[in-house]
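Visitor: Sequence first, then the predicted structure, then my questions.
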Amino acid sequence: MVTKLRLVFSITIVFFSFYGTAQSNYWNDAVLSDANKRIVRNKLAVEEVKVFSLDDSLFRAKLTQNNVQTGSIVYFPDDDGKQIAFKVFEANVFSKELSIKYPNIKSYRGVSMDNSTKRIHFSVSPKGIQSMMTGRGEKGMLFMEKGIGLTYVLYNRNNHNAKDIGFICKTSPKILEQSLSSTAKLVDDQTLRKFRVAIAASGEYTNYHGGTKAGALTAINATLTRVNGIFERDLGVTLELIGTTDEVIYLDSETDPFTGSLSSQTQNVLTSVLGEESYDIGHLFNQKDDTLDGNSGFIGSVCRDNRKGSAYTTFSDPEGDVFDIDLVAHEMGHQFGANHTFSHLSEGTSVQVEPGSGTTIMGYAGITGANNVASNSDDYFHYSSILQIREYLETVSCGETMALTNVPPVLNPVQNYIIPKTTAFVLTGDATDADVGDIITYSWEQIDNGIVTQATFGPTSPTGAMFRSLPPTTVPERYFPNLDRILSGSLTQTNPGLGDAWETVSSVERNLNFSLTVRDNALNGGQLVSDEIAVLVSNDAGPFIVTSQSAPAAYVAGEVQTISWDVANTNLAPVSAETVDIFLSIDGGLTYPTIVAQNVPNDGTHDVVIPAQPTSSARFMVRAHNNIFFAINSVDFTITASEIVLNFDALEYEICKPDDLVVDFNYETYLGFSEESTFSIVSLPPGLNATFSSPTANTNNTPISIAFTGTNSVPIGNYPLTVRATAPTFTKELEITLNLYDTTFTEVQLVAPTDGFLNASKDLTLKWESNIQNTAYVLEIATDAAFTNIIESPTVSTNVYMPTALENNTEYFWRVKPINSCGEGVFGASRTFTTINFNCISQDAFGLPLDISSSGTPTIISRISFFEDLSLADLNVNLDLEHTFLADLVISLTSPAGTTVVLVSSSCGEARNINAVFDDDALPFTCTGNPAVNGTVRPLGSLSSFNGESILGEWILEVKDNAPSDGGRLNAFALEVCVEGNFRPDADNDGVFDDGDDLCLDTPTGQEVDASGCPIFRFPTENFNVSLQSETCRTNNDGQIQIEAKIGLDYEVTVTGSGVNVVQNFTDSFVLPNLSAGTYAICINGTDGTIVYEEECLDVVITEPDILEVSAIVALDSNQLTVSLEGSALYNVALNGVVQQTELSEVTLDLKDGANILKVSTNLPCQGVYEEDIIVASNTSPVVFPNPFTDFIEAYLGRESGNVVVKVFSATGRLVKSDSLTLNGPVTRIDLSELSTGLYYVQFLGENSKGTVKLIKR
C-alpha cells in the first residue's frame, strides 16, 4: 500500500478596489419609525429590516450620467451596512411608445464592481425606487421598498415571517403526454427572445397605487423589472410592456370590467380593447383585501390567440417580493408552459420533482401548511421548469429574437454512478465560460417525479425527490446531504418541517436522477447548459462508514495513524469500488485540500502519516476512487506540531532483486527547532545496506536520500524498517516497509471450489493460496479448456474473487497467474466448475378479484406461496388492475425475507388501469393509453433486489390507495420466478411434491391437503350451532349442551369435563343434560360415505349463579345507606318494607331515625336473602337494639360521654335494676341476662341523652 502526501501552499492575493472602499453620500442610515414599522409588519411581513434615507436628487443625478456603453456607477446599501458599487445600465421594460408617454418611469440592471456574481435590478419613478439584489448565494436576495417620505426599507427575503400566506393558484395542471426529453437543450442558442406583454389593471389595483395610470404603471414597471431579472437569466426571455397598456388600466373599481370571472374577463378585455395582434402575453394585476390567488388560464398560452390573455394575479398588497416572485413570476411561468413542481399532492404532470411544497418559482413555498419547505420561493426556476418552458417556446413563432454575443458555458459531461445505501455522496460539475466577466453558477437538482409529503419523506421512499432544490452557487459541487448534516452524522431525515433540510440519503435500492444546470448569469441575457446523471443506490452494499477517530484524540505531526472504515461490500459488484482516496480537513470538515492517501485498496484499513498542519478541528474523509460516495469520521481530532517531521512520499516501497533503491524524504523542523539530527535505520536485515545522502541535518526542508543496496543477498519478504532522526534533546522515528521481490514465481495453488464442482451458484467465490512474493494475481475464466473464449480476466490484489459474468448451467474453466512489480509468473493448473441449472415457473394468486373500495383509503393484500427453498435468479410480476386514478396508488411486492420493492407509486396522475408485466430489463412505463401502464415495463423499484433470496414462503402484493373517492379492482396477480436449481414436480400445485411425497396426485386446484398431499375435508364454516344452558342454582346439576348441525352427516361427538366422558352418534342434533358447572371439551367427527372430515373441537363453559354478595355502608353525616351488589343481573332491594328492583351494582337509600331493616334478594331463591338491621339515632334520644333481646342489649347514646345512669322498670313500674355506666363510645353494651322473660322499660339519664325505651325480654 502506498500513501502519497500532497502539500498545498495557500497564497493570498489582495486586490484593492477603488469602488470597494468608496462610499456614496446619498444613502444614510435612518431610524425605523412607527409608520415604517406598520409597513414592515403588515405589507412586507419580515422579521428584520434596515432603514435608509435617500438624497433623491443626488442619486438621480448619478443615474443621468448613464452611458449606453459604459453605464454609470451607483451605490446600494446591503444588509451588512456596506455600500455596494454597481455598474448599471438602463434596461427599460416599457416599449419605446410607452417610454415617450411616461419618460420618468425607468428600469435598470447592474453588476457589482467588487463581486460580479451580485446583480441588481431596480426601477425608478417619481414615486421612488424599488430594487432586487441577487447572486448573494445562501445570504439570500435583498429587496428594497419605498417607506415613508424619503426613507427606504431594505430586507432579506430569507427573513420573511414563517406563516402560510394562503395563496391559491387556480391553474389546472397540464398532463404531459410524454416525459421531458433528457437531451433537450436549455438556453444555449445565443439569442434573447423578447415578448410583448400587456398588463391590465383593475380599479382596485390602480387605487392601491395612487389612483392614476402613472401610479399603476410605476408599480407594473417595478414588478416586471424584477420578473425580467429572473426570466432573462434563466430563460433567455425578456418582456416589453406594450405602448397601449394604459388603455387597459382602469381607475374605478365600480365601473371596470373585472367583476368575478377574471380569467375570461381579462381575455375579453385584452382582445376587444387592444386586439390579439398587439401582444404576445397578457395578464391582469388585481387588488382585493385578504385575497391571494392567481390563474394563468392555461399551461402554455403565450402566442396563442384567445388564450394568451387569460391570466391574472390578485393580492391584498400587490407589490413587493411576494407579489412579484411568488405570484406574478409563478403565473407567468405557467403561461410560458411550466407546470407546478411541488409534490405534496398529485397533479400527474411528471415534473413534481421537489419534495413537499418545493422552493423554486413553480413550487408552493409558504402555502402548504405542514408540507412547507420554506416560507417563500427562491428566485429561480427549477431545471424541469426551464426544460418545459424551452420545449414550449420551440412550438411558438411569435416574439422577437435578438442575437447575443454571449457565449454559452461549456460543461464537461457527467457520468452515472452506483453507490451504497445510507451513504453520503457528492456531485461535482466542471464548466468553463469564454466570456470575461461572466460568473458561472452551478445548480444540482433532483429530477425524480413522485408524491412526497412531510409525512412520507424519508430514507425508505421509493420514488420522488429526497433532496430539495437549492439556489445556484459558484461552488461546483453539492454534498448530499449538506456537510453540516454529514458532519453531525444526520444522513437521514424523516417528517421534516419548515426550515429543516429536507434532505435524506436512501436506505433502499432505487434510482436517484439529478440535473446539473450551469448558468453564466450574463447581464443582458443568460445562457444555460445542463446535463443529467443517474445514481443507483444498491441494496447490496452500505452503509459505508469511517469507524476510526470516533472519539476526540490528539495526534502528533509525523506520526503514523490507522484509519478504519466499514467496507460494507462496496468493493464488490455492483458498486465495485476497489480503491479509495483519503483526505484531511483542518477546518472542521468544511474543506479537504490535503490528500493523505490515494488509490489505496478499499479493504477497511490504511496507515497514513499525520501531516504537519496543526489544528484542533481535523477530520478524515474516505472517498471511493473514481466514485462519488464517501464517509467522514464522526468527531474532530487535534493535530499538534512536532519539532521534527520525516516527510516520506510513502510508507511502503518495493524492490526487485538485485536492484538498488533510493528513497527520498524531507527533513522538516517546527517550533523553532534547530539542533543537528543524526540519521539511522533500526532493524536493517543482514546483507541489506542503507546509506544516507547526508548523515545529519539541522535546517528545515532539507532533502535526504537513502540508498538501499545489497538486495541480492537478502531473502524475499516484507521488511519493516525504522528511520530515526536523533538530536541532543529530541528523537523522531518513522516506520517504513521494504517489500523485496524477485522474478522467481511458484505456481498458484487453487483452493475453492474443488475441481469439477457441480451446481455452483453464479455468486460463488473463487479462492487460491496467497504468497508473499505476489502483489497481485491475473485470473482467467473461460468456457473452454484452451482458454480461447475468456469471459473474465481481472487483476486483483487479494486471493479471492467473485465472478460477475457467469451464466447458469454452464461449465467454466479457471486459472490464476501471479505478478509483482518485478514481473509475472505463468498460469498454473486450471480447474472446472459447472453452474447450477436455471429454471422458471409462473404462479398465480388465488382469491381474485379483490375490490378496492372508493370509500376511505383502503389497502388490499394478495399472496402467492412457494414451497421450495431455491435461490431466486430473476423475477417478473404480472398485474391486471383497474383503478380510476392511478396517482392514488402505491403498489409494492414483499418477499418472505422482508425485502420490499415498489412497482408503482403515485404514478400516472389521473390516468387509469394497469395490465402489464413488470420486468427489470424493460423500459420504464410511460402512462399512455388505457390501460395507462401496459405491456412489459420496468417497475419503479428494482426487482433484482430479490435476487439471491430463497423463494420459500409467502410473497405479498400490497395495493395501498392513499386517497378517497376513486376505487377499482385487482383482477389478477402472478409471479414469474427463475431459480438456480430444479423445481421438484408438483403437477397439482398443492405444495407436496409428486416425486415421492404426494400420495394423492391430481388434487383439485386450491384443495387443502395434508403432508402426504391427500385432501383435507373440513366441515363448512358455521356448520354447528352450539347452545348452552347453565345451572339454575348452584349444585342443581341441571346444565345442558345442545348441538345442531346444518348439514346432516354421520357425526360422532365426544364430550369430556367435570366428571363427564360421553361419546355419542347423531345426524342432525345432540343434547347432553344434567351437567354441573364447569368447562367441557367437545370434539365432533363426521363421515359422508368414503369422505372423512377433519375433527372440529371447541371448549364450552357451563356456568352457575354466583353467590349473592351485599355490602351496606352508612354515611353518618347524611343518614344515607350505600348498598353494593354482586352475584346477579337483577336485585330486589327492600328497606323498611319498601321494595325496588335494580340492575345497578350500587344503590343509595335514605335511612330513617331509629331502626331500619334492609333485605336484599334475587329472583333465584337458591341465592338466599341478605338481611341487616340498621339503627339511626338522634343526638338526644337513646336507641336500643336488638328488640326483643335475650341477654344483652346495645344502646346508642349519640354524643353522650362520661357516666350515664341506667334504670330498668318492670311493666308494673317497679324498679328492678339501677346502674351507672362509663361510656367508651357511642354504643354501649348492657348485660340484662338476670331479667326474667317479660316487658320492661329502660330509662337512660345522661347529660345529653335522656329517655325511656320499652323492651321485651325473651
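Guide: Perfect, thanks for sending it.

Visitor: okay, CA-based contacts and neighbour counts for the rest of this
Guide: Fine.

Visitor: Run through the neighbouring helices and strands of the helix or strand harbouring residue 1244.
Guide: Element membership for residue 1244, per DSSP states H and E: strand 1238-1245. Secondary-structure packing of strand 1238-1245 (3 or more CA pairs under 8 Å, 6 or more residues apart in numbering; DSSP states H and E): strand 1203-1210, strand 1250-1257.

Visitor: putting a second one here so we can go through both:
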Amino acid sequence: MRKFLFFMVAALLLVLASSTAAQPSVSAEGAANVWSQIDESTIPAAGQATYRADTYLTYSADFGALRDLLSAAPREGSDNPALALALPLPNGSFVDVSATEYAMLEAGLAAKYPDFHTYYGTSASDPSLRARFDLTALGFNAVIWSDAGTAYIAPYQLDDTVHYLVYWKHDATPTSPLNEEGVLGEAVGAALAEGPASFNTGEQLRSYRLAMAATGEYTIYHGGTVANGLAAITTTMNRVNGIYENDLSIRMLLIANNDLIVYTDPNTDPYTNNDGFAMLAQNQANLDAVIGSANYDIGHVFSTGGGGVAFLASVCNAGTKARGVTGSPNPVGDPFDVDYVAHEMGHQYGGNHTFNGTTNACGGGNRNASTAMEPGSGSTIQAYAGICGSENLQSNSDPYFHSISLQEMVNFSQSGGGNSCANITSTGNTPPTADAGDGYTIPAQTYFELTGAGTDADGDPLTYNWEQFDAGAAAPPNTDDGTRAIFRSFEATASPVRTLPKLDDILNNTTTFGESLPTTNRNLTFRLVVRDNHPGSGGIAWDTVDHTVVNTAGPFLVSSQNTATSWVGNTSETITWDVANTTAAPVSCANVDILFSSDGGYTFDSELLAATPNDGSEAITVPNVNTTTGRVKVICSDNIFFDINNVDILVESSTSAVQQSAFSASNSGSLAGALAALLGLTVVVGFVALRRRQSA
C-alpha cells in the first residue's frame, strides 16, 4: 500500500509540474528573406508619404537583392518551379510565397520600362493565400489576401525603395468617402441579366488591351514623372487584375504606348481633373486620337478629383470603350483600387449596382432594381460600402464580386459585346462544380444552415460564398417585406456551410447589421458560388436553391439552459424547446436531433439524441467531459432549422468530482490530507474491482 501511495503522490506532482511547464516557442524563417524590421525613427525623410495606416510595422529591404531574386521567378506558362519569396506580415511573422511573373505590360511598353515587373503568388502553407506584387520605379508593392485578412506592403515614402510600411487593411487610415458621379448607358438587357441557376467557367482567359490615361494632377501626386505615374498605374492594375482573374478569368494589359497618355502638366493635359462627366468625353476623344481606336479594347483615366463615373457595358464598343473615370484625392491603396477602380471598370464590363439602400449615395438615382441584392450599402465591389450613411454595412468594399455581378459580367464578356475584342487563351484549368443542395420549408424567425458542396478535378483550394439572390423594394437593412434580400454577403471561406445569421451572433446573442431573420411568408433564394482560386486565372461555379418560409410556424427556440447552468457528467438532464407549430404541415418536422458542443457552440461533435420526437422535451445523458463552454443544439432531423441555448454550460465529469477532493486537499497545504484523499480514492477503486470479480 505504501508503494502504491508513493506512486500516486509522485504521479500527482508530475501532473502539477507538467501543467505549468513553459511551452517552447517556434519561429519560422522564410526562404530568400531580404527584409529587416526596423524602428521608424531611423528612417530618413526622403519624400511624401502616399500610403498611411494607423497601426503598422516598418521594414527595410535590400532592394537590389530583391530585384535580383525576383529576376529568377519563372514566367507564366513556364515549366520551371515558382520562386520561394518571404514576405513580411503585419503581425511580425513572414510567409513564404511562390512567385510567378506575368506580363501585364505589352512588349513595347515593357521594352521602354524594363525594370517594371508584375507577379502573382500562392502559399503552400496557407491554401487561402493569394498575393499580387510588383517592382516599379516606386519600389516594391504587395497585397496579400488570406483568411487572416488583407495585408499590404507599400513604400514608406516617395523616392524611397528601401523602407516599407506593412499593415492590415483594417488599420489603413480612413480617407474621405468618394461619391460616384453616375453610371451612363443602357442597363444590361434582360437576356444578359438572367442567368442559369447552375453554371461554371474558367477554361479560358480573356485578355483586353487597356489604355490607362492619367491627368497631370494624378502624376504629380506620385512624383511628377511619366515613369512614376505609370508605376502607380501598374500597381493599381496588378491588384485589379488579381480580382478580375480570380472571379471572371479577365485580365487587362497596359498597351505598348501607354506612356503617351500619362500626363505631367495639369495646364496642358486634355482633361478637366475635377469633372468626371467632362472627362468621359475627353478621354474617348483623346485615346482615339493618341492611341487609335483599333489599338485598345478598354480605356480609362485616373485623376485626383471628379469622383467615379463610367459607361455601362462599353468594353469593345468603338464609341464608348474609353468612357471610364476614377478620381480621388488619395489615389492609392485599397479604397482607390477596389472601391473605385475595380468598381468603375465593373460597369464597363456590364456590372450594375448591387446595393439596396435608401440614404446618402444609396438614395440617389444609381440604384438598379433588378440587381439590388445587397442590404443597405452592400459590401461587394459593385455596391456602395462606406457612402450610404446610416445604412453602411462597412467602410470599404471587400475584394470580390457578388454573384449577380458575376452573372452580368460573365454574360457580357462571354456572350455579349465584351466577347468581340478579347484575346482568348486556354488556361489549362478545369473549373470547379457547385451543388447548393435541396430546398426546404422552414419556420419564420428561426436560425438555419445552408450546406453545399464543391469539387475540383485539379485539386485547387476551393472557397465558398453563400449569397442571398433576391431583389425587392429599396429599404433600410434588417427589415423584411417578403421580397428583398435580408442577408448580406460575406467573404468566401474554406467551408461550404453558412449559418444564418452569423454563428458568432447566435452564440453571443448579438446582431450584425445587414442580417435579419425572415418574418413573413416568402421565398428565400440563395446562390452558392465556388471559386477554385487557380493562380493567374480562376474558375468559378454557382448553383442556386430556393427555400420557403412560413410565418405560421416559428420561432423554434430552445427554452432550457438559457441562464447559468452546471451539469455533472453521466447524469440525466432535460432539454426543452418551443416546437412552435413546426410539426404541422408544411414544415412537417416530426423528429429532432439534440447535439452537444464543448467549445462554446462552434462544433457539435457529440450527439445526445438522434431522431427523437419533436415534442418539446427530452431527457438526455450529460457527456462525461470537463468544459466551461458547453452548448446544446436542437435541429430538425430532416430540415435545416435549429436553435442553440443562450449561455455556456459548465460540465464537470463524474470522475473529476472524486479527483477534485485530492487536488483540493493538496492545494490546502496538508500532505496528510492529500494522502488521505488518495487513500480514499484507492479504496473506492479497490471496491469496484472486488465487485467486478464477484460478479464474474
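Guide: Perfect, thanks for sending it. A quick note: this is a predicted structure, and the numbers were derived from the prediction, not measured.

Visitor: so what number do they get for TM-score?
Guide: Remark: TM-score between the superposed chains equals 0.85 [TM-score structural alignment, normalised by the length of the second structure]; 625 aligned residues with a CA RMSD of 2.7 Å.

Visitor: quick revisit: mean neighbour count for the helices and strands packed on strand 1238-1245 of the first structure - can I get that in JSON lines?
Guide: Listed next are these as JSON lines, based on neighbours: other CA atoms under 10 Å:
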{"stretch": "strand 1203-1210", "mean neighbour count": "18"}
{"stretch": "strand 1250-1257", "mean neighbour count": "16"}
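
Visitor: Pull out the buried positions in the strand holding residue 1244 of the first structure.
Guide: Neighbour-count burial for strand 1238-1245 of the first structure, with 16 or more other CA atoms under 10 Å as criterion, is recorded at 1240-1245.

Visitor: show me where the second structure has helices.
Guide: 2-20, 63-70, 107-112, 190-193, 216-221, 226-248, 276-290, 333-336, 343-348, 403-415, 503-508, 654-667, 671-695 (DSSP state H).

Visitor: buried stuff in the third one?
Guide: To tie it back to what came earlier, the one meant is helix 107-112 of the second structure. For helix 107-112 of the second structure, by 16+ other CA under 10 Å, it's 109-110.

Visitor: Next: the second one.
Guide: Burial within helix 63-70 of the second structure, assessed by neighbour count using 16+ other CA under 10 Å, is assigned to 63, 66-67, 69-70.

Visitor: Next: the first one.
Guide: Buried positions in helix 2-20 of the second structure, judged by neighbour count with 16+ other CA under 10 Å: 8-9, 12.

Visitor: before we move on, what about stretch 314-326 of the second structure?
Guide: Within stretch 314-326 of the second structure, the residues that qualify as buried are 314-317, 320-326, counting by 16+ other CA under 10 Å.

Visitor: Adding distance to residue 449 of the second structure, write those residues out as TSV.
Guide: Putting these into TSV (distance: CA to CA, whole Å) gives the following:
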residue	distance to residue 449 of the second structure
314	40
315	40
316	43
317	44
320	45
321	43
322	45
323	43
324	41
325	42
326	40
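
Visitor: any idea which of those is the one closest to residue 559 of the second structure?
Guide: Ranked by distance to residue 559 of the second structure (CA to CA), those are led by residue 326 at 54.0 Å.

Visitor: In the second structure, which residue is most central in space?
Guide: residue 491 (2.9 Å; CA atoms, centre = their mean).

Visitor: Map that one onto the first structure.
Guide: Alignment note (TM-score structural alignment): residue 491 of the second structure maps to residue 471 of the first structure.

Visitor: measure that match to residue 532 of the first structure for me?
Guide: 18 Å (CA to CA, to the nearest Å).

Visitor: And residue 326 of the first structure, by the same measure?
Guide: Distance from residue 326 of the first structure to residue 532 of the first structure, by CA to CA: 27 Å.

Visitor: Comparing the two, which residue is more hemmed in?
Guide: residue 326 (23 against 19; other CA atoms under 10 Å).

Visitor: Which residues outside the strand holding residue 1244 of the first structure are in contact with it?
Guide: When contacts are defined by CA atoms under 8 Å, 6 or more residues apart in numbering, strand 1238-1245 of the first structure is touched by residues 1182, 1204-1211, 1250-1258.

Visitor: go again using 6 Å as the cut-off
Guide: Strand 1238-1245 of the first structure is contacted from outside by 1204-1211, 1250-1257, using CA atoms under 6 Å, 6 or more residues apart in numbering.

Visitor: can you check stretch 48-56 of the second structure too?
Guide: Contacts of stretch 48-56 of the second structure with the rest of the structure, by CA under 6 Å, 6+ apart, involve 157-158, 166-167, 171-173.

Visitor: from these, which would you call buried?
Guide: So, by 16+ other CA under 10 Å, the buried ones in those are 157-158, 166-167, 172.

Visitor: Now do the contacts for residue 1230 of the first structure.
Guide: 1192-1193.

Visitor: quick one: the counterpart of residue 440 of the first structure in the second structure and residue 554 of the second structure, what's the gap?
Guide: When the second structure is aligned by TM-score structural alignment, residue 440 of the first structure is paired with residue 462. Relative to residue 554 of the second structure, residue 462 of the second structure is positioned 35 Å away (CA to CA).

Visitor: Now render the helices of the second structure as CSV, adding distance to residue 178 of the second structure.
Guide: Shown next, in CSV, are those (distance: least, CA to CA, whole Å):
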stretch, distance to residue 178 of the second structure
helix 2-20, 54
helix 63-70, 34
helix 107-112, 31
helix 190-193, 28
helix 216-221, 16
helix 226-248, 17
helix 276-290, 12
helix 333-336, 9
helix 343-348, 12
helix 403-415, 21
helix 503-508, 31
helix 654-667, 61
helix 671-695, 70
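
Visitor: Highest mean neighbour count out of those?
Guide: helix 343-348 (a mean of 28; mean count of other CA atoms under 10 Å).
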